[in-house]
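> Predicted model and sequence below, questions to follow.
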Amino acid sequence: MKRIFDILAALFTLLVLGPVLLGVAVAIKRQDGGPVMFRQRRIGRGGHEFSILKFRSMVLNAEKLGGYSTADGDPRITPVGRFIRRTSLDELPQVINVLRGDMSIVGPRPDVPAQRADYTAEEWRERHLVRPGITGLAQATRRSEATAEERKRLDIHYARHASFWMDMRIIALTFRQIIGKGGN
């Protein structure tokens, strides 16, 4: 049931938000002429690596100028990037990852390989029993305010207790966060 929901939700998103996706792509391209998409190796279900898709929100070669995580005011984030991050539009190309089967609409956000060091072997195995998601429990409840430890705890909790109804609740909470009513 979850996979069917994921496919239908991803197709619906592409259909309904197609003009928005096109507008974001044009804005990014006009900003500096660089690539519209950003690809990065991430860890999926079972510990398998895949290439995540995002709209590029940072300057060209940003990964050479800093680490894999960013904070508010990071100088590598472009003006268009600030807007698409604040509105979560940068994440929308991941519906393609959902259609490919790399990701789900809801699940723990996919880690970069370097984050393996933040987990015990058992935590890493357990966290990757489910597909990673475009949104997850940590994003729905804490947005980007969650500490690494809180995020890990919430991701493992999701992997242990995932259900269709939990996914629906996470989606609703995510929309509240995006439109600014979720608070912390």
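Arrived safely, thanks for sending. Numbers count the residues shown, from 1 in each chain.

> going forward, measure contacts and count neighbours with C-alpha atoms only.
OK.

> could you say which helix or strand contains the residue positioned nearest the centre of the chain?
For the chain, Ile134 is the residue whose C-alpha lies nearest the centre (C-alpha atoms, centre = their mean; 4.2 Å). In this structure, Ile134 sits in strand 133-135 according to DSSP states H and E.

> May I see the buried residues of the helix of greatest length in the chain?
The longest helix of the chain (DSSP state H) is helix 2-32. Using 16 or more other C-alpha atoms under 10 Å as the test for burial, helix 2-32 gives Asp6, Ile7, Ala9, Ala10, Leu11, Leu14, Leu21, Val24, Ala25, Ile28.

> what helices or strands is that helix leaning on?
Applying 3 or more C-alpha pairs under 8 Å, 6 or more residues apart in numbering; DSSP states H and E, we find helix 2-32 packed against helix 79-86, helix 94-100, strand 104-106.

> One more to weigh against that first structure:
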Amino acid sequence: MKRLFDLSVAVVAAVFLAIPFLMVMLAVRLTSPGPALYWSDRVGRHNRIFRMPKFRSMRIDTPAVATHLLSDPDQWLTPIGSFLRKSSLDELPQLWSILKGDMSLVGPRPALFNQHDLIALRTEAGVHTLVPGLTGWAQVNGRDELPIPQKVQLDTQYLQQRSFLFDLRILWMTAVKVLARDGVSH
């Protein structure tokens, strides 16, 4: 049922957001050199690596590390990068990953391939058995501001309590947080 729900919502969202998607693509291309999409290697279910697209909010020469590990993340942002991140518009291309089955609407956010501490803690807690999500329980409870052990604790709570109604609650909370731009860094 979860996969059918994911597919249905992703298809409807893709159709509904087609024009904004094209507008953001064009804005990224016009404001900085390089492609509109950035494909990053992420850790999926059972720690399998997959390629996840995002609208590019950082310059093409940015090191491939989590944003919080950069000494001055703002220096790497494109002219519209901050807006894309604060509005979460940079996440729209992940609908492709949902359609493909690499991601779900709700689950733990996919770790970067080089976030070894996060990957190890999730594996130890059994969270690696879940399909990663566009949003998740940790996302709505702190997003970028949470330390890794606390993220894993919340991911573990999701693993233990997951249900269709819990997913709907997380999706609702996500919409509220995105509209309020709550917990977004850079």
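The structure has been received and is ready for your questions. These numbers come from a predicted model, not from an experiment.

> List the TM-score for the superposed pair.
Put the two chains on top of each other and the TM-score (TM-score structural alignment, normalised by the length of structure 1) is 0.90; 182 aligned residues with a C-alpha RMSD of 2.2 Å.

> circling back: now find how far off-centre the very next helix or strand once past the longest helix of structure 1 is within its chain.
Counting by DSSP H and E, the next helix or strand C-terminal to helix 2-32 of structure 1 is strand 37-43. Put simply, strand 37-43 of structure 1 sits 10 Å off its chain's centre (C-alpha atoms, centre = their mean, to the nearest Å).

> what angle do strand 37-43 of structure 1 and helix 2-32 make?
Relative orientation of strand 37-43 of structure 1 and helix 2-32, computed by axes from the mean of the first three to the mean of the last three C-alpha atoms, to 10 degrees: 140 degrees.

> Which elements pack onto strand 37-43 of structure 1?
If you count contacts as 3+ C-alpha pairs under 8 Å, 6+ apart, strand 37-43 of structure 1 packs onto strand 49-55.

> Let me know the outermost residue of structure 2.
In structure 2, Leu30 marks the outermost C-alpha relative to the chain mean, sitting 23.9 Å out by C-alpha atoms, centre = their mean.

> roughly how far apart are that residue and Pro20 of structure 2?
Going from Leu30 of structure 2 to Pro20 of structure 2 by C-alpha to C-alpha, to the nearest Å gives 15 Å.

> Kindly report the same for Lys100 of structure 2.
In terms of C-alpha to C-alpha, Lys100 of structure 2 sits 21 Å off from Pro20 of structure 2.

> same thing with Phe113 of structure 2?
Distance from Phe113 of structure 2 to Pro20 of structure 2, counting by C-alpha to C-alpha: 29 Å.

> for Arg181 of structure 2, same thing?
Arg181 of structure 2 sits 19 Å away from Pro20 of structure 2, taking C-alpha to C-alpha as the criterion.

> now Leu4 of structure 2
Leu4 of structure 2 sits 25 Å away from Pro20 of structure 2, going by C-alpha to C-alpha.

> And Leu179 of structure 2, by the same measure?
Distance of Leu179 of structure 2 to Pro20 of structure 2, given as C-alpha to C-alpha: 16 Å.
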